[in-house]
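> A structural model of the following input is requested.
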Amino acid sequence: MSNPPPIPAASPSYTLAEFVQSTAQQDKGHGLFEKETERLLEVNLNGRINTKMGSMVAYHGQIKFTREKMMDQGMGNLLKKAISGEGMSITYADGQGKLYLADAGKKVSIINLQNESIFINGNDVLAFEPTLTHKISMMKRVAAMVSGGLFNVHLSGSGMVALTTHYEPVTLKVEPGKPVFTDPNATVAWSGNLMPELKKDISLRTFIGRASGESFQMCFQGEGFVVIQPYEEVAFQPQG
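From the prediction side, this is the model:
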């Protein structure tokens, strides 16, 4: 005789005081960047931090927000942006206080670069220290597949960066002679020494039944890593 199915546990309920206590902000003492929750970044601000525009959800203290100007990345990038329309909106947060950042409920990861470099999809950069040099570029050939192309941020130097992913990120090793192929919309980041190529795959397009154009893949060769997420994210759209 089979056992009866288990009875689901009742959902927990709280008094108002218990809810406030259980969800209260906590100081973990981790420094400039802290994960208040898996999906909320706390910045213990004392100076300046660069943030993704629209990512601020709360703050207290004396903090001023200003948008990055076109000239802030230098004349070369200004001319490049004027010709190609490339760009990603960054907001400077200046002052002292606690700043809370989030992006559509995505999971937050914090990386401390130590004289290193990394490429991150423009959709997935949440915040980074101004000690890091940043350069925004676009893989133009992928514009044939996704509206607006694929914007990347190249961060280099020493400092912290917070990136976001839909669900848990997975890092794949790239080894000589063993290229790694990824879906551009599921690709989050890769090591700064890798320069991916874009590859068309008509047979894959036929298999999955897409009729809007060839299927594109990113091909990583050499030695390094690539970070993916189990989600195909809509390509970053620069804000005007």
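> contacts, neighbours, all on C-alpha from now
Fine.
> all strands for this protein, in order.
Under the criterion DSSP state E, strands of the chain are mapped to 33-37, 40-52, 56-67, 90-101, 107-121, 125-128, 133-139, 150-165, 170-174, 180-182, 187-191, 197-201, 215-220, 224-228.
> ok and the second one relative to strand 107-121, angle-wise?
If I follow you right, that is strand 40-52. Relative orientation of strand 40-52 and strand 107-121, computed by axes from the mean of the first three to the mean of the last three CA atoms, to 10 degrees: 20 degrees.
> Could you list the buried residues of strand 40-52?
Of the residues in strand 40-52, 40-45, 48-52 count as buried by neighbour count, 16 or more other CA atoms under 10 Å.
> Please name every helix or strand in contact with that strand.
Packing contacts for strand 40-52, counted by 3 or more CA pairs under 8 Å, 6 or more residues apart in numbering; DSSP states H and E, involve strand 33-37, strand 90-101, strand 107-121, strand 125-128.
> this one as well, want them side by side:
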Amino acid sequence: MRSELFSAENLEKESAQPGLRLQNSKLLKAELNGEFMARQGSMVAYQGNVQFEALGSGGIGKFIKSKLTGEGVPLMRVRGTGDVFLAERAADVHLIDLEPGDGLSINGANVLAFESTLNYDIKMVGGAGMMSNAGLFNCVFSGHGRIAVTTKGTPVVLSVDQPTYVDPQAAICWSASLQTGYHRAEQLGLGTLLGRSTGERFTMSFAGQGFVVVQPSEEPPGGLAGTGSGQQSGQGGGLLGNILGN
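Model prediction:
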């Protein structure tokens, strides 16, 4: 049997080391010898002796935060030996390696998989209010390990070495050390009152030293997967603020 379908570029890519790899731009391959975490429902194929265990949002504390905020990653633990292939609605997949001391704030809807050596929590987006992609809250990863994130289209990575402003529905992830806020991009005037608008009323602002990943698509709150509702009204004080600040 012959076909371009069977060309070398479509054959399974092999590696001598276990871990998360790109099979292609839209497909993640996990060469498994142990365990890792993945978005529930993201497995498209596997070979070998592999078990899948649903974890909800990853522990009771994260489950509570997920229910309160609408943000979080519906997780499954994948363990065993073999090869596991993951995807998310044909979105582009990108790998990020975190080193000790690094922190990554990311819309939970754009998390595909990550190594179990990483720590993750749900945190309020400082100063951004309801303007972030997933609402007032984002997932923050730290520690040492690899994470796979998804974007709709090929993104641009902006280096924040000057005041930087991003459409909140296009911001995928950014350095957790950056200071965030929101900025009124469109000036109110007679045109606005008459219903004429540029469509760019608010942007997220970033300051400090770090990077912001921006996708070429303006997703509604919840992003690609639609799991982070992001519909909280933005009251960050009181009991909710105390829970999320921990």
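> just to revisit the earlier point, just the helices and strands packed on strand 40-52 of structure 1: most buried one?
Of all these, strand 125-128 has the most neighbours on average by mean count of other CA atoms under 10 Å, namely a mean of 25.
> Report the separation between the alignment partner in structure 2 of Ser215 of structure 1 and Gly191 of structure 2.
Residue correspondence to structure 2 (TM-score structural alignment): Ser215 of structure 1 is matched to Arg201. The spacing between Arg201 of structure 2 and Gly191 of structure 2, counted by CA to CA, to the nearest Å, is 13 Å.
> Please say which of the two ends up with more neighbours.
Legend: neighbour count by other CA atoms under 10 Å for Arg201 of structure 2 and Gly191, higher for Arg201 (14 against 11).
> Excluding residues flanking it in the chain, which one is nearest the more buried one?
Glu186 (4.6 Å; CA to CA, 6 or more residues apart in numbering).
> for Met56 of structure 1, same thing?
Leu101 (4.6 Å).
> Same check on Gly192 of structure 1?
Per CA to CA, 6+ apart, closest to Gly192 of structure 1 is Ile118, 4.2 Å.
> my read: that neighbour touches Met195, true?
No. Assessed by CA atoms under 8 Å, Ile118 of structure 1 is found out of contact with Met195, at 11.0 Å.
> quick one on the thing from earlier: spit out the contact partners of the residue nearest to Arg201 of structure 2.
Neighbouring residues of Glu186 of structure 2 by CA atoms under 8 Å, 6 or more residues apart in numbering: 197-198, 200-202.
> what residue of structure 2 takes the place of Phe128 of structure 1?
Alignment note (TM-score structural alignment): Phe128 of structure 1 maps to Phe114 of structure 2.
> From Lys200 of structure 1, how far off is Gly31 of structure 1?
The gap separating Gly31 of structure 1 from Lys200 of structure 1 is 44 Å, by CA to CA.
> Compare the two (neighbour count), which wins?
Neighbours per residue (other CA under 10 Å) separate Gly31 of structure 1 from Lys200, with Lys200 holding more: 14 against 11.
> contacting residues around the helix ranked longest in structure 2?
Across structure 2, the longest stretch assigned as helix under DSSP state H is helix 60-69. Outside helix 60-69 of structure 2, the residues within contact range by CA under 8 Å, 6+ apart are 56-57, 71-72, 121-122, 136-137, 229-232, 240, 243-244.
> Recalculate using a threshold of 10 Å.
Helix 60-69 of structure 2 is touched from outside by 55-58, 70-74, 120-124, 134-139, 228-234, 240, 243-244, 246, with contacts defined as CA atoms under 10 Å, 6 or more residues apart in numbering.
> Flag every buried residue along that helix.
Burial within helix 60-69 of structure 2, assessed by neighbour count using 16+ other CA under 10 Å, is assigned to 62-63, 65-66, 69.
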